[in-house]
Structures are given as structure tokens and as C-alpha cells.
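>>> Attaching a predicted model along with its sequence, questions to come.
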Amino acid sequence: MNVDCLIEEQLWSAAGIETIAATAADAVAAHLNLRQSGLEISLLACNDARIADLNSDFRGKAVPTNVLSWPSEDRSAEVAGAQPHAPVDPELGDIAIAYQTCLREADAGGRTLTDHATHLVVHGILHLLGYDHERDADATLMEGIETEILGKLGIEDPYAIIV
């Protein structure tokens, strides 16, 4: 899976976003047996102001968020909890990730920026592949796959409740 990175926020360069994105994409491709597929993703590594604009334009929410995704086609499953449809278009779509929000969330969760950004890129790629978390069964499927992929990368379950 190829990831084309456009870095608008230079703090992402220092954080190694290109390596983070490639690692996440390779892990998703390996887990879902998509390695030889020639799939492509575009990733915008931006700041909170830029993602707030995008969030406003596309979701009507003029606030920063951690990650946004725009799939090139609807691959979602009709039945809750079922596997999404396989990609037809090799260009899966676009992802945007915000540095400041990602850093704040990583700090608040006691995670490294690299681990949290990897999670968010995996999450965004799964959205491009038709996974979602709107329905409970879909959320269970998506979160389980995320946890398995991250576990293989040595990253703790981001959904684990710490008490």
C-alpha cells in the first residue's frame, strides 16, 4: 500500500510522519491480506487550524479533530458487523491528521506521539476501506481489527480501560 504524504505542519516532519504512515499502511495491508494490491492513500499532515477548516467544510463542525478520512468510494457493509466490500478503485482516498490534537491526546493518554499517530493512521485507513464505528457491531469489528494490528506493532490497545 502506497502512502503519498503532503506535510503542511513541519512538526510532523520531525515526528517522522512518513515513516509512521508507511508502517501503519504496511501493517493494515498485511493484516487484511492487501499487500500485493497496489492500493494508494493520500495523507495530509496538518495543524489544528487546517483540520478545523476541513472539519467545518465537510462535517459542519468548526473545531479541530484528530483525524479525518474521505474514501474514494463507499465500501461499507450493509449488515452491521459484516466485512466491508473489497476496494475496486486502487486509490482508497484521503486522510488528514492534526499534529496539535494528536500530541494533546497522546500526552493525555500517556502514549507516545508515534504510537498515537500510528493508531490514528490505522484508524483512518480502515475508514477508507469501509470500516466504521457508527453501529455497535461495526465499532466492535473495527476496534478489534485496530487492536490486533497495533498489537502486532507492539502498541498497546488504545481502547483498553485503565483503572
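It's in.
>>> CA atoms for contacts and neighbours, from now on please.
Noted.
>>> which ones are touching the residue nearest to the spatial centre of the chain?
Most central in the chain under Cα atoms, centre = their mean is residue 124, positioned 2.2 Å from the mean C-alpha point. Residue 124 is in contact with 67-69, 95, counting by Cα atoms under 8 Å, 6 or more residues apart in numbering.
>>> let's bring in a second model and compare:
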Amino acid sequence: MSRPELSLSLQFADPRHKAQLPRHKVARWIRAALELPGEIAVRIVDAEEGRLLNHEFRGKDYATNVLTFDYSHEPVVGADLVICAEVVEREAREMGIALVDHYAHMLVHGTLHAQGYDHEEDDEAECMEARESEILQALGFADPYAR
């Protein structure tokens, strides 16, 4: 199946996991979640930058795993995905999963948010989680919600 075109900017403000996130894999994971062509920037940050961004844009004073800044849904998905390396590493360790698996999940999750998916309400969460599971399993990863 042909995947949508993707223009990807991959930035490492926190380079600790750079070897685990080669451009071709990041692009593959994002493209699998895209329903339309996309222009997406992915920035891997440390906890300080993650906390500052989460505080400034969401009013929450802690670093979170992924922040999605979506600018357009059609005809091209435009978004910035900010992923906090320390949080993703801690969560992967706590869940007992490979770091790369959790990064793939966060990239798919953020890409779905960039297209308007949400999980604030139960029915929205169910739909988004089902879509994440479907995409990740098609990519060869375990269902993140079957733990």
C-alpha cells in the first residue's frame, strides 16, 4: 500500500537516543499513521525544554512524553511533535518495553493528534487507541494497550 508523502525535519536537542531513531525509521512510523501528505518536524528534547513547553502551551508544570502542535489537517498535515527523551525512557523502563517500541508509539500517537484524533472523552480515546494499536501492529510492534 502506498503511503502519503512526508516532509520530515528531525531535530535532536537531546541526542541521547539519536542512534535509536534513524531518520528512515522515524519517517516510516509517521508515514504509517498519516492519512494525507504531511510536513512534520520532530524534536527530541530534554526534561527542562519539555517542561517549559508543556507549561507554556498547556499550563502543566511537568515534562510529558509527547506534545503535538498541529497547524493544518488538510490538504497537508502540518505539525511539530516534541518528544521528551527522559520521559519516554522512564516510561519504557516502567512498562518493561524496548525504548524503540515506545518511541514508535509516541510518534504514531503524536501523528494521530496532528490529524485531529483526541482522547479526552472515552469514545474518542477508544477510537484513537484502536487506531494506534492497528498501526503499530502493522509495523510489527506489540499492541501498546494489551499490557
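Noted; the coordinates are in hand. Owing to the predicted nature of the structure, the values given are computational and were not obtained by experimental measurement.
>>> quick one: TM-score?
TM-score of the superposed chains, computed with TM-score structural alignment, normalised by the length of structure 2, equals 0.89; 142 aligned residues with a Cα RMSD of 1.5 Å.
>>> Just confirm the residue nearest to the centre of structure 1 is within a helix.
Yes - the assignment for residue 124 of structure 1 (DSSP: H, G, I helix; E, B strand; the rest coil) places it in a helix.
>>> What does it correspond to in structure 2?
For residue 124 of structure 1, the aligned residue in structure 2 is residue 110 (criterion: TM-score structural alignment).
>>> Structure 1: strands as residue ranges?
Ranges of strands in structure 1, per DSSP state E, are 2-7, 40-46, 67-71, 91-98.
>>> what's the spacing between residue 111 of structure 2 and residue 128 of structure 2?
Counting by Cα to Cα, to the nearest Å, the gap from residue 111 of structure 2 to residue 128 of structure 2 is 11 Å.
>>> which residues sit in contact with the aligned partner of residue 100 of structure 1 in structure 2?
Residue pairing (TM-score structural alignment): residue 100 of structure 1 is matched to residue 86 of structure 2. Each residue near residue 86 of structure 2 by Cα under 8 Å, 6+ apart is listed here: 46-47.
>>> Tell me which of residue 111 and residue 128 of structure 2 has more neighbours.
The neighbour count for residue 111 of structure 2 versus residue 128, taken as other Cα atoms under 10 Å, is higher for residue 111 (30 against 19).
>>> quick one, what contacts the more buried one?
30, 33-34, 68, 81.
>>> picking that back up, quick one, which of the strands of structure 1 gets closest to residue 59 of structure 1.
When these are compared by Cα to Cα, strand 67-71 sits nearest residue 59 of structure 1, at 9.7 Å.
>>> Show residues contacting that closest one.
Residues outside strand 67-71 of structure 1 that contact it (Cα under 8 Å, 6+ apart): 51, 55, 92-98, 120-121, 124-125, 127-130.
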